[in-house]
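**Student:** model this:
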Amino acid sequence: MLREGRERCRRLQEAGSRGSQMSTLVSDLYDDLVLLVWNQACQEHFGGKVPSGLALVAHGGFGRRDLAPFSDADLMLIVSARATADGERVAQSLSRDLVDIGLEVGFSMRRPGEACALSWSDPVIFTSLTESRFLAGSLKIFSSFFESLRHGARRRSGPLIRSLMAARREEKLRWGDTSHLLTPNIKKSRGGLRDIQMMRWIGFARYGEVDLERLLKLGALSEEDYREIRRCYEFLIRLRNELHVRENRAQDVLDRPTQMVIAEAWSYPGGEGMLPVEAFMQEYFDVSRSVRYIARFFADDHRPRPIFARVMETLRAKRIGQGMMMGPEHVWVEAHALPEFVSSLPRVLRLMSLANLHGKRIQHHTWQAIRTAMQQRKPEAPDAESVGAFLSLLSKRTRLAPLLRRLHELRVIEQLIPEFKHCRGLLQFNAYHKYTVDAHSIRAVEAVTEFADDQSAMGRRYRRLKDKTLLHLALLIHDIGKGFEEDHSVVGARMARAIGERFELDHRSIEILEWLVLKHLAANTVAFRHDLSDPTILLDFAKEVGSIRRLELLMVHSVADLAAVGPGVLTDWKLKLMEDLYLRTRRYFEMGDIYADQESLTQDICQQVALHLPPAEEAATAHRILYQCPLSLLRRERPEDLAEQLLNIAKQLDQGATSVCYFHFDPITSAIRYVVIHRPSGRQVGVFARMVGSFMACGIDILRAEIMSVGDLLWDEFWVSDPDHPDQPPPERIAKVIALVEKMLADPAAPLPERRRTWSVGKQKDSPEVHVLPTKVVFDNETLDRYTILSVFAYDESGFLYRIASSLADLDVDLHFAKIDTHLDQVADVFYVTEENGQQISRPQRQEQIREGLLNALTGK
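**Tutor:** Predicted structure coming up:
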C-alpha cells in the first residue's frame, strides 16, 4: 500500500496537482496504514475490541494533514492510569509494525496530564501537540486531553508565545535568517513553511485555534493576509512534495541542481537575460518574502503585552502630523485619514522617516494599507515633493539600510525607481553573489554606512564626503541592469541617467551617478587582475577616473559593493590591493607624472632596505637583487624584513643553489605564504607549472599566486591552504614542502608525484550541471605593448591552476606575470604571456590553438 500510494503521488505530482491535494492523499494513505496496524494490534491483544482507556492521536505534520510523500508519522498513544498495561502492548505492536512497513515514525505514550505538563515546559512538544488529531480509540480520552491542552495554553499564552518566538529565532539562525539564501530549507529557513506553522501555534496559544480559516473568522487574521498565506502555502507545499518525489526520501533543502530541474519540469520560461531557474527562484523569493512579512506582523500583533501597556499605547499617543499618531511602541495613521494618506508618497515617506528616527514599529493595519496602495498604484513619474523626501532620506546614514528594506517591502522604492521592480528577488544563477540583486544592493548601502564608525582609511574617506546622497543612490541602483542580455553595467548606466533626470538632479550629479554605475567594477578589475606596479595599467585607470573626488567615490563604492557580495568575500588581501591602487592613483593626480612617482618611490624604499644590509662590497648579490625588485615587491615587506630575506636568498644563490624556497605566515592577510625564487639555467617555459605541481602533490590548495621577474630570477609567491594544518604548519611540514619544490625545480625531467587524495570536509561543491556560465579564455593585446594579457574565467575545482600552467607550458607559452584569485567559487585568473621569443601572441590561429588547449585542459576533454 505504501509503495503504491507513493507511486500514485509521483504520478499526480508529474501531472501538476496542487500541493494541498497531494498532502491530503498522503495523509489519507498514512491514516489507512496506521488504522490497519491499530486494528490488527487490537485483534491480536484484545480479540478485536478497543480498550476504553486508550486514544491514538496524530500530531505535528501528520495531525495537520500537510504531509509530503516521505514525511514522518508522529503518533501519540494517550492512556488513562488504569490502561497503562494495555497501552504498552498496543504501543509495542504499533511502533514495530509501522517501522516494518517502511514509515519513519515518531511514537510516544503519555497520560493526558503528563502530555500537557511537558507542553508547558518544552515549546517543541507544545507546537507538535497543538496539531493533535484523533485517529482511533476513546474519543472521550482524546477530547479530555485536548480541551485541557487548549484551556491550559490560553491561560499560559504569554510565556508560551515568548518561548515559541525564541525557539523560532534560534531555528532561523541555524537554517537561514534571510529569505534570500541560494539554497534555502523550504521548511525551516525564514519565510518557509515553519513561519506559517508559527502563526497556527500562536493562534492556538491565544485563541485555542490552529486553523487559519477559524483565525480569520475570529478576526485574528485579515482576509487579505489569509488569501496570501493560502497562495504561498500551496506553492511551498507543492515544492516540498516535488523534493520528496525527486529524491525518494524526506528532503527540504532546495539545492542548486534541483532548482534547475524543477524550473524545467514546471515549465518556467526564460526571458531576455534571465534563465528559467532564475524566474523560478524569483517566484520562490516572492513567496518567502510574503510569508515572512505576514508571519512577522501576526507574531508582533499577538506577542504578549500587559493590558496596561496596550492601554497606554493609545492614551500616551501624540499627534505627529496630519492623521499620524505615535505611541510608546508604534506609529500609525488614524482610520479616517488612512485612505487619503496612503495615496500620498511624500506623506508615506515622512511616516517611514519618523518611524525610523524614533525606532518605532509601524502598526500592522497602517503597514498593510500602504503596501496594498503601493501595489495597486499606477506607475507615474514621482512628484518633486516625493523625490525631495526620498533624497533627504538617502542623504543620512543613520539606520538607512533598515529604512530602505522597509520601503522595499512596501513597494515604495518601485514607485520612485520603477526599474528596481525588475530586481525584486532576482537571483543571478552564477554563484558570484550570496544574495538576490535587491538584497545585495541594500546590503551594499548598509556596508558603506558602516564605514562611518570605521577607523580605517576607507572610513575616513567615507566621512570626508560632505554629501553622501549620490554615493548611497549609486549603491542602491548599481546592479539594476542585471537580468538583461547586455552588460549590466552598460544597461545600469542608461537607467541611472534616466533616474537622475527623473529626480531632476543637476547635470554634474547625473554624470557622476551614471559614471559610478558604469564603472563600479573598474577598481576591482584593476586591483585583482593586473600588475599594479605597471605604470601603463595605473595610467589607464587614472585616465578613466579623472579626478581625486571621483577616485574616492569609486573606491568607497567598490569596497562596499565587495563587502555586500557575501560573508568573507572582502578579505584583508583584497582590501590591501584596493588601498594600494587608491594610493598609487592619488599620487599620480597629485604629482602628475606616474613614471617619476614610481621611480622615486622605488629609490626611496631601496635606500631604506639598504640601510639594513651590509655594504655592497660585502653583500653584492643582495644589493643587486634589491635594485632589480619591482615596486610591488618592495612594498610588500617592512624594509628590515626584506633585507633579511634578501641576505638569506643571496647566501644560498652564492653557494650554488638554483632555487630558494621559504615559508612566511602573512599576518596582514592571515594566510600561509610560500615564496619561490628560481634561477633558470635554460628554458623558462614550464617552470611555473612545476612549482604549482609540487604544491598539488603535497595536497596543498593554492588560493592566490603572483609571479614576476627580478633580473634573471623568477620570483613567485603562493598564498595557500594546507588542509592538514589550517593554521600555521609545523616545521617538519614546511621542510617537506620546500624540499619537494626545490627538488622538482632542480630536475626538470623528474616526474611529479601524484596528488595525495584527502577527504574534503570543506564546503560542498555544486555539481557541474549548475555551472551555467561558460569557461572562457580571452586575449588582450591592447592594454600593454609588451605582453598579451590572457584571462581565464572558469569554475574553481581541484588542480585548476596546475592544468592551466601545464597547458601553457605544453603550448610553449612564456609566463611573465600572473594574478590568481577565487571569487566565491568562480576563478578569474590573469596571465601576462608572450611567445618564447618575447613577442605578443597576436596571430588569430595561434590564439585559437592556445584557447583550445586551455579549454580542453580545463574541461577534461
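**Student:** from now on I want contacts and neighbour counts done on CA atoms only, so please keep to that.
**Tutor:** Will do.
**Student:** from Ser456, how far off is Arg587?
**Tutor:** Distance check for Arg587 against Ser456: by CA to CA, to the nearest Å, it reads 19 Å.
**Student:** likewise Gly566?
**Tutor:** Distance from Gly566 to Ser456, by CA to CA: 21 Å.
**Student:** quick one more, to check against the first:
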Amino acid sequence: MASRFDNVPHRRALFDRRALAERLAQLEGRNADLRRAATAELKAALETGRAEIARRLAEHPSRGLEAAAAQAFLTDQLLTLLYDFTTERLFPSTNPTAGERLVLIAVGGYGRGEMAPFSDVDIGFLTPGKQTPWAEQVIESMLYALWDLGLKVGHSSRSLDEMIRQARGDVTIRTALLEARFLCGDRPLYEEAAARFKAEVQNDPRAFIADKLAERNARHLKMGDSRYVVEPNVKEGKGGLRDLHALFWIGKYTYDVQRAAELVGAGLLTAAEYRQFHRADNFLWAVRCHLHLLARRAEDRLTFDYQREIAERMRFADRPGKSRVERFMQFYFLQARTVGTLTGVFLAHLDEKFAARGRRFGLPSLRRTSRKLHGFVLQRGQLAIPSDDWFAGDPVRLLELFALADRQGLEIHPLAMRAAARDAKRIDDYRDDPRANALFLDVLTSPRDPETVLRWMNEAGVFGRFVPDFGRVVAQMQFDMYHHYTVDEHTIRAIGLLSRIEHGRLAEDHPLVTGVFPQIVSRRALYVAVLLHDIAKGRGGDHSILGADVAERLCPRLGLGDAETETVAWLVRHHLLMSATAFKRDLSDFKTILDFAEVVQSPERLRLLTALTVVDIRAVGPGTWNGWKRQLLATLYHSAEEVLRLGHKQIGRGERIAAKQEALRAELGWDEARFSALVRRLPEPYWIAEPEDVLVRNARLIEEAGDAQLRIGAQVYPERGATLVTLYAADHPGLFYRVAGAIHAAGGNIIDARIHTTRDGMALDNFLVQDPVGRPFDEAGQLSRLRSGIEEALANRGRMIDKLMAKPLPRPRASAFPIAANVLIDNNASNRFTVVEVNARDRPALLHQLANALFQSKVTIHSAHVATYGERAVDTFYLTDLLGDKIGAGSRLRTIEKRLLEAASGEAIVEAA
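**Tutor:** Okay, the predicted model is just below:
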C-alpha cells in the first residue's frame, strides 16, 4: 500500500497511525460508548489531516496529484483503523467460520488512490457467500461511524457471486470494481475476487470501450459538448478529469495496466504524450482540490467567483491586457485541449488493435471511392500520412492535410493529427508562402464545412502557428457572464454559423441575412472579417481598432487585394457598430439612422456588417439570440438600406407619418370622423416612434378605455420575443419609474420602453417585457400580477420599496465582476433629445432606480432602451426638459450625471422623495 503513496511526503504529519491506535486501545466501556469515543478520536485525526493537506496545497498550489493522493492516504488510515477497532474491540470473532470472512475494498477514484478533500468515500464489503450476522454488525457499525465523521460514503455489500453478476450487467459497477484495491480484512478473499473479476468479467474489451465512449459522449452533451465553456466542470466536463480517467480505465481493462505511466509500455501513448497526460492530470487535480477547499464541500464546477480565488491561490499574475484570472483560465483550456488530443491518439491505437472486429469506435462509415490524395494515403477511411517525416519534407503539407480533408470530406487519422501537432512549428518559416496562404484561405472560405476543419486545425496547433495573432487568443476566456466560450471557440463557431446561413440552413432563425446573402459580392472578405473580428482581444486596448490593424497587415499575406483588405479592416473596426446602434439607440429617431448610414456608406457594407453582427451575437452562446434582437437589427437594416438607396431627402418625415396613418386606418376600418379624432390626440413623434402593429394595438386599447383614466394592456408579442405592456393613464410626474418598479416586482424585465403623452394629457407608454431568462412574460398568472401591480403602484397602495427588496437577486454571480458605473451624455446623437447612456452592473430594479433619479432631476423621459451583456446593463434614455427642449446647461447636465451615477452604483433600493 505504501508504494501507491510514495509521492506523499511526511505521511506521519498527515496521520500518526501508531499514536492514534494506542489511544483507541486505551478506550473502555460498552460498545455504544466505545464507538462514540473512537469516532471522536478519528474525527479529530481527520480534521488534523485535512488541515495539513490544505496547508501543503497552499504552500505548493500546483501539486494536485500529491494533494489527491494525500487525501486517499488519510482515508486509508482512518478506514483501516476503524475496521481493526470494529472487528477486534466491538465485534470480535473468536472462532470465525469459513463463511464469516469479510474484506473491505476501495473502489472508483478512491481505489485508484486519488481523492479531492470532500470527495465521496467509495468502498465495498465483500463476503464469500450470504452475509452472516457478524458481517452485518461490522458493516453497519462502520457505516454509522463514517457518517458520524461527516463523510459522504458510497458503499456496497456483496457476495462474490453477486459482485460478478452485477459487474457483468452494469458498466458503472464494472468500472468501479476495475479500480478496486485491498484495504483490510481477509486478503485471500480479495485475491479470489480479483481473479474471478479478471477471468469472468474483464474479458470483452471492445464492448467495454464502446460503453465508456457512449457514456463519455452523453456526459459531454450534458455538460455543453465543448471543452471551452467559460464555467467548466473540472470533473465531468469535456477535457476534464473524467476524460483522463476514461483513458486509464480503457487501458487497464484492455492491457491490465496498473498505473497511468504503464500506458506508454502498452503502446497507447508515447513518453512525451504521457508527460502531457501527467501534467494535465496534475493541474486538473490541483484545481479540483482548491475548489473543494474553497467551497467546503464537493464542488466541481469552476464558476466565475471561484475562478478569481483559485487564480490567486495558484499564483497567476496580471499581465498587460490580460488579468490573472484570464491567464489561469487560458492555461486551464490549454490543458483541456491536451486531454482531447490525447484521447484521439489513444483511440486510434485501440482502433487499430480491434480493427478486424468491426466498425471504428465512435466514427461514421465513410465512402471509399478513388481520390487524388497528393501523396497522402487512406487508412481505414481516414486521411493519413505515408511516413512519420512527411511534414518535415514539405511543411506546407501541414495545411494541405486540412485542405484535402475539407475537399474530399474525410476525417483525419489521429496519428496524422499527432504528427501535425508535433511538427506544427515547422510552418513558422512558411507563413509567407503563397501556396500555404492559398490553402488556408480555401479552408476558411470553404463552401462545405469550414467550422469542423478549422477546429481540427486549431486542435493540432497549426492554426495558431500559421496565424500567430490567432494563436494569442487560443483558449483565451473572456471573464464575463455574457461570453460562453473562449475567443477561438467563439470565432470558429461564428464561421460555422456563417456557412450554415449561406447554405440556407438557418433561414427560420435568420431570415434577413439568409435573404441578403446571395447579394453579397465580397464573400471572401466577409469570412476573413469573421475570423479577425475578435483577434485583438486581450491586448489592453480597443480590440476593434487593434484588430483592424491586424487585418491590414494579414489580409495581403493571405492573398486579398487592396479593396478586400480595406473592406475587412473596416468590418473589424466597426463590427460592434450595428448592435450598439440597434440595441442602445432609438431607431425611430431619424438622426440615429442617418448617423449609422453615414458610417456604413454603401449597401454592400451594410449587408456584410449585418451578416457579421448576426453571427457574432449568435456565437456568443445559447440564449443570446432572440426575436427582439432580430427585430431591432432588421429595423435598422431596412431603415439604413432605404437611406443608402434613396438618400434621406427623398422620403420625408411627413410622408412617413402619412403612410403609417393610412395603413392604420385601413387596418382599423374606422370612419373618417372617428379616425381623425384619434390622429388629433396623438403627437407627431408618436407616429414616427411606433411600428405599425403597435399603432394598431394602441388604437384599440384607447378605444376600449373610453373615458376611463386607466387602462393596461398586456399581450405576448411573438414578433419581438417579448410581451407588450401598454399603459394608458392620466399623465403625472414619476409615472414611468413607478411602472418600472411594478413590472420588476411582478417578475418582469423591461427591455425597451417608449413614453408618449397625448395632446389631452394622457400617458400612452409601451413597454417590452421578458422574464429574467429572456423569454416572453406570458403566463396568465404573471400577466394578472403585472396588471394589479401597476394599478397598485399608480394608486400608491403599499410601499414599492418593500416589494422590490423582497425580490431575490436574479444574478448573484454578477458580484464576481468589478464594474464601475459610467454615465455618458450626448447632445449630438439626436436633433430633438439629449441622449444619456448608463453603464452599470445589472441588478434588481436598476431601471426603476435610474428612472427615479431622472424624476428627481425634473426631466421628461421620451424613450428608454435596455441592453444587457451578462452582468453588465446598458440603459439609454432620450430626454428633454419639462418644456420639451434639449438639456443644454452644463450645471444641469452635471447634476443629472451625479444622480444617475449614485443610482447606478448603489446596491440599496431607495424610494423617491
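**Student:** neighbour count winner among Gly566 and Ser456 of the first structure?
**Tutor:** Applying other CA atoms under 10 Å to Gly566 of the first structure and Ser456 shows that Gly566 carries more neighbours, namely 16 against 10.
**Student:** surely that one touches His433?
**Tutor:** Yes: at 6.3 Å, Gly566 of the first structure counts as touching His433 under the criterion of CA atoms under 8 Å.
**Student:** name the SS class of the residue positioned nearest the centre of the first structure, please.
**Tutor:** By CA atoms, centre = their mean, the first structure has its centre lying nearest to Lys434, at 2.3 Å. Under DSSP: H, G, I helix; E, B strand; the rest coil, the three-state class of Lys434 of the first structure is coil.
**Student:** how about it, what's its partner in the second structure?
**Tutor:** Correspondence of Lys434 of the first structure to the second structure, assessed by TM-score structural alignment: His484.
**Student:** pretty sure that match contacts Arg618?
**Tutor:** No: with contact defined as CA under 8 Å, His484 of the second structure does not count as touching Arg618 (10.9 Å).
**Student:** show me what contacts the residue in the first structure that Arg275 of the second structure lines up against?
**Tutor:** Aligning on TM-score structural alignment places Arg275 of the second structure opposite Arg227 in the first structure. For Arg227 of the first structure, no contacting residues are found, by CA atoms under 8 Å, 6 or more residues apart in numbering.
**Student:** element containing Arg227 of the first structure?
**Tutor:** Assigned by DSSP states H and E, Arg227 of the first structure belongs to helix 223-247.
**Student:** quick check: next helix or strand after that helix?
**Tutor:** Following helix 223-247 of the first structure in sequence, per DSSP H and E, is helix 256-265.
**Student:** elements contacting that next one?
**Tutor:** If you count contacts as 3 or more CA pairs under 8 Å, 6 or more residues apart in numbering; DSSP states H and E, helix 256-265 of the first structure packs onto helix 276-302.
**Student:** quick one: average offset of the helix it packs on versus the second structure, please.
**Tutor:** Overlaying the second structure shows helix 276-302 of the first structure at a mean distance of 1.6 Å from the equivalent residues (mean CA distance after the TM-score superposition for the first structure).
**Student:** hmm, who's touching the next helix or strand after that helix?
**Tutor:** Where DSSP H and E defines the elements, the next helix or strand beyond helix 276-302 of the first structure is helix 307-315. Outside helix 307-315 of the first structure, the residues that touch it by CA under 8 Å, 6+ apart are Gly327, Pro328, Glu329, His330.
**Student:** narrow those residues to those in strands?
**Tutor:** In strands, judged by DSSP state E, the following of those are found: His330.
**Student:** closest one of the contacts of helix 307-315 of the first structure to Asp28 of the first structure?
**Tutor:** Relative to Asp28 of the first structure, the closest of the contacts of helix 307-315 of the first structure is His330; by CA to CA it sits at 45.6 Å.
**Student:** what about the counterpart of that closest one in the second structure, distance to Pro414 of the second structure?
**Tutor:** In the second structure, the residue matched to His330 of the first structure (TM-score structural alignment) is Gln382. According to CA to CA, Gln382 of the second structure stands 9 Å off from Pro414 of the second structure.
**Student:** who has more neighbours out of the two?
**Tutor:** Per other CA under 10 Å, whichever of Gln382 of the second structure and Pro414 has more neighbours is Pro414, with 22 against 18.
**Student:** check which helix or strand His756 of the second structure maps to.
**Tutor:** Per DSSP H and E, the secondary structure element for His756 of the second structure is strand 749-757.
**Student:** now that strand: how far from the chain's centre is it?
**Tutor:** 31 Å (CA atoms, centre = their mean, to the nearest Å).
**Student:** can you check stretch 10-23 of the first structure too?
**Tutor:** With CA atoms, centre = their mean, you get 31 Å for stretch 10-23 of the first structure.
**Student:** same check, this time on stretch 743-752 of the second structure
**Tutor:** The answer for stretch 743-752 of the second structure is 25 Å, by CA atoms, centre = their mean.
**Student:** and the aligned residue in the first structure for Pro844 of the second structure, how many residues sit next to it?
**Tutor:** Matched to the first structure by TM-score structural alignment, Pro844 of the second structure sits across from Ser798. Residues within reach of Ser798 of the first structure, counting by other CA under 10 Å, total 12.
**Student:** and what of His543 of the second structure?
**Tutor:** 18.
**Student:** so it makes contact with Asp534?
**Tutor:** Yes: with contact defined as CA under 8 Å, His543 of the second structure counts as touching Asp534 (6.7 Å).
**Student:** what comes up buried for stretch 731-747 of the first structure?
**Tutor:** By 16 or more other CA atoms under 10 Å, the buried positions in stretch 731-747 of the first structure come out as Val737, Ile738, Leu740, Val741, Glu742, Met744, Leu745, Ala746.
**Student:** ok, and the closest non-adjacent residue to the third one?
**Tutor:** Nearest residue to Leu740 of the first structure in three dimensions, chain neighbours excluded: Ser694, at 6.3 Å (CA to CA, 6 or more residues apart in numbering).
**Student:** can you find the partner of Leu518 of the first structure in the second structure?
**Tutor:** In the second structure, Leu518 of the first structure lands on Arg573 (TM-score structural alignment).
**Student:** now Ala250 of the first structure
**Tutor:** Using TM-score structural alignment, Ala250 of the first structure lines up with Ala298 in the second structure.
**Student:** could you check how many residues crowd around the residue lying closest to its match once chain neighbours are set aside?
**Tutor:** Of all residues not flanking Ala298 of the second structure in the chain, Phe118 sits nearest, at 5.0 Å (CA to CA, 6+ apart). For Phe118 of the second structure, the count of nearby residues is 20 (other CA under 10 Å).
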